[in-house]
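[1] Need a 3D model of the following:
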Amino acid sequence: MARVGLTTERLTRAGAELADEAGFDQVTVSALARRFDVKVQSLYSHVKSSQDLKTKIALLALEELADRAADAMAGRADKDALTALANVYRDYAREHPGRYAATQFRLDPETAAASAGGRHAQMTRAILRGYDLTEPDQTHAVRLLGSVFHGYVSLEMGGGFSHSAPDTQETWSRVMDALDALLRNWPAS
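    Take a look at the predicted model:
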């Protein structure tokens, strides 16, 4: 019988909190059992393994991020929507570094297809429709935006910009300007 009060959702949320505190790579079923002061075996009716726990945390983080992005982008278009989406990624990474790392966790194709990851791509494509991009350029642009957002956020969080001027917020604003200009003037194939 499962320990009273332990549910898959509660364990997933506790694992997400642990990821934010200690790092996503430190999340294991054993670490979670220590957090609840229970034996590891008592968690196996809710999570199959550390891999399963990490998958659940990744799905939670993708859902949280997609919900925030949808709210931030509502009623916006073009550069305003682009900036709103980018700011959601950056702010989420700052607030929840472990969960943000979980959004990069490789999911199996079936799980990925059923996850909120698809919502992220749909929202990005919705922005790109305002820039008049068609396939395959939309796919190229989705990849570019994801690379820039994640790359900048990762470098910033890792301290990569901390020793030089100008301020990282100024650079971030200039990056948004540059992305907007690029998307408006997308190179022909």
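
[2] From now on I want contacts and neighbour counts done on CA atoms only, so please keep to that.
    Will do.

[3] residues in contact with stretch 15-31?
    32, 40, 43, 47, 49-50, 53-54, 57, 61, 96-99, 101-102 (Cα atoms under 8 Å, 6 or more residues apart in numbering).

[4] Now the second one, please; I'll put the structures next to each other:
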Amino acid sequence: MARANLTPAVVITAAADLADREGFDAITLSALARRFGVQTASLYSHVRDRSALLDSVHELALGELADRIAIAIGGLSGRDALVALADAHRDYARQFPGRWAALQRPAAASTVQSEAAGQVVALTLAMLRGYRLPETELVHATRLLAATINGFLALEASGSIAHREPPAELSWRRALDALDTVFRSWPTEGNS
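    Below is the predicted model of the structure:
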């Protein structure tokens, strides 16, 4: 690819693709420079440094995940929306392991304030509001949801739950059934 075709978006997407192929830690400016056939210094006009590049991959992944969640949960509520949201996360993690790894790192302040992060949060809260949870409880419910999804997917990615019957798929469904039960019976702030 010629240097003239490089843009921040092209560099960030190439970094995300590299992470999916070789792992998140493989993202370096020198690896990208080799991929583009340019000197590493040439990339600094498109990204500030490696840290900024990693933050940009994180934000890219958030945006892609938000798009998938929006499509998945559109028109759904309750358990159906919960399952669709969780499955969107799981499918994304499987299809894009490097991008998923980017989502597991601490977010920079700019990433937290990004439109992409806001979309993921808004979609998650919209799904949880379908359970009629008190507004004061939404943060707690969101944390439980994130811990369940991310914990299960981390165990699945490491292969640590693949060695025993029944299959992990059944455990995934049971976990989502349990979350549905918890969200339907969530205590109100006054009785906690």
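
[5] May I ask which of the contacts of stretch 15-31 of structure 1 has the most neighbours?
    In terms of neighbours by other Cα atoms under 10 Å, the contacts of stretch 15-31 of structure 1 top out with residue 99 at 31 neighbours.

[6] ok, so what distance separates it from residue 93 of structure 1?
    For residue 99 of structure 1, the distance to residue 93 of structure 1 (Cα to Cα, to the nearest Å) stands at 8 Å.

[7] I'd like to know how many residues surround residue 169 of structure 2.
    Burial of residue 169 of structure 2 is recorded as 11 neighbouring residues (other Cα under 10 Å).

[8] that older thread, relative to residue 120 of structure 1, which of the contacts of stretch 15-31 of structure 1 is nearest.
    Taking Cα to Cα as the measure, residue 120 of structure 1 sits nearest to residue 61 out of the contacts of stretch 15-31 of structure 1, at 11.9 Å.

[9] quick one: that closest one and residue 102 touch, right?
    Yes - when contacts are counted by Cα atoms under 8 Å, residue 61 of structure 1 is listed as touching residue 102 (6.7 Å).

[10] Give me the aligned partner of residue 179 of structure 2 over in structure 1.
    In structure 1, the residue equivalent to residue 179 of structure 2 is residue 179, according to TM-score structural alignment.

[11] what kind of secondary structure is residue 162 of structure 2 in?
    Secondary structure, DSSP: H, G, I helix; E, B strand; the rest coil: residue 162 of structure 2 is coil.

[12] What sits closest to it if chain neighbours are left out?
    Nearest residue to residue 162 of structure 2, sequence neighbours excluded (Cα to Cα, 6 or more residues apart in numbering): residue 168, at 6.4 Å.

[13] so what's the one you found up against?
    Taking Cα under 8 Å, 6+ apart as the definition of contact, the neighbours of residue 168 of structure 2 are 156, 161-162.

[14] Of those residues, keep whichever come out buried.
    156, 161 (16 or more other Cα atoms under 10 Å).

[15] for the contacts of residue 168 of structure 2, which one is nearest residue 110 of structure 2?
    For residue 110 of structure 2, the nearest member of the contacts of residue 168 of structure 2 is residue 156. The distance, counting by Cα to Cα, is 30.0 Å.

[16] related to what we said a few turns ago, state the distance from the residue nearest to residue 162 of structure 2 to residue 10 of structure 2.
    As judged by Cα to Cα, residue 168 of structure 2 and residue 10 of structure 2 stand 37 Å apart.

[17] again with residue 33 of structure 2
    Residue 33 of structure 2 sits at a distance of 12 Å from residue 10 of structure 2 (criterion: Cα to Cα).
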